[in-house]
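Enquirer: Structure of the sequence below:
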Amino acid sequence: MSPIHVLHGQPTPEELATVLAVVQARAAAAQAAAEAARRAGAGPASPWNDRSRLLRPAVRPGVNAWRTSGWAH
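Expert: This is a model prediction of the structure:
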């Protein structure tokens, strides 16, 4: 773990211990979640389940774009 530097104020030892305990607990929870996902074999979502593919493609300006903007796709 990298060293912690207090930039402002003068925390008491109890306050500093509380902050460090919270940071350590969050890091442990994130590591446990990543390990559980790895064990479960959670890979990237299937492209078939990707809802963004149902959206219209992005409009790209180009030559005669104003003329073809009303055409049915």
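Enquirer: drop to CA atoms for contacts and neighbour counts, all remaining ones
Expert: Will do.
Enquirer: And the contacts of stretch 24-43?
Expert: Stretch 24-43 has contacts (Cα atoms under 8 Å, 6 or more residues apart in numbering) with no other residue.
Enquirer: helix or strand for Ala32, which one?
Expert: According to DSSP states H and E, Ala32 maps onto helix 13-40.
Enquirer: Hmm, I typed the wrong one, I wanted Arg67.
Expert: Per DSSP H and E: helix 65-68 holds Arg67.
Enquirer: Let's compare: structure for the following, please.
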Amino acid sequence: MDAEPLVRVVRGTPTDHELAALAAILAARSTSMDAISPPTAPSAWTMSARPSMRPLSWRRSALPR
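Expert: This is a model prediction of the structure:
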């Protein structure tokens, strides 16, 4: 295996428990960054405050009713 390691200890001698904690933290951080969160839909309260916020609604606002 000629690949360079992703993580390297440059000072000190960590215990097995410390290395396991470091590996767990790095694994948790990498999975949360890779996950794509779904877009949140606007709440009913937000939509009631802006009922006419549709695409091009500003153009129709100038038309006679």
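Enquirer: Superposed, how do the two chains score by TM?
Expert: The TM-score (TM-score structural alignment, normalised by the length of structure 2) is 0.46; 35 aligned residues with a Cα RMSD of 1.7 Å.
Enquirer: returning to what we had before: what residues sit buried inside the helix holding Arg67 of structure 1?
Expert: Across helix 65-68 of structure 1, burial judged by 16 or more other Cα atoms under 10 Å covers no residue at all.
Enquirer: Please work out which residues outside that helix touch it.
Expert: Contacts for helix 65-68 of structure 1 (Cα under 8 Å, 6+ apart): none.
Enquirer: Now the element after the longest helix belonging to structure 2, going C-ward?
Expert: Across structure 2, the helix with the greatest residue count (assigned by DSSP state H) is helix 16-34. Downstream of helix 16-34 of structure 2, the next assigned helix or strand under DSSP H and E is helix 44-49.
Enquirer: What helices and strands are in contact with the next helix or strand after that following helix?
Expert: Under the assignment DSSP H and E, the closest C-terminal helix or strand after helix 44-49 of structure 2 is helix 57-60. Helices and strands in packing contact with helix 57-60 of structure 2 are not found; criterion 3 or more Cα pairs under 8 Å, 6 or more residues apart in numbering; DSSP states H and E.
Enquirer: Give me the neighbour count for Arg39 of structure 1.
Expert: A count of nearby residues for Arg39 of structure 1, using other Cα atoms under 10 Å, gives 9.
Enquirer: Against Gln31 of structure 1, how distant is it?
Expert: 12 Å (Cα to Cα, to the nearest Å).
Enquirer: what's the answer for Leu20 of structure 1, then?
Expert: 16 Å.
Enquirer: ok, now Glu14 of structure 1?
Expert: 26 Å.
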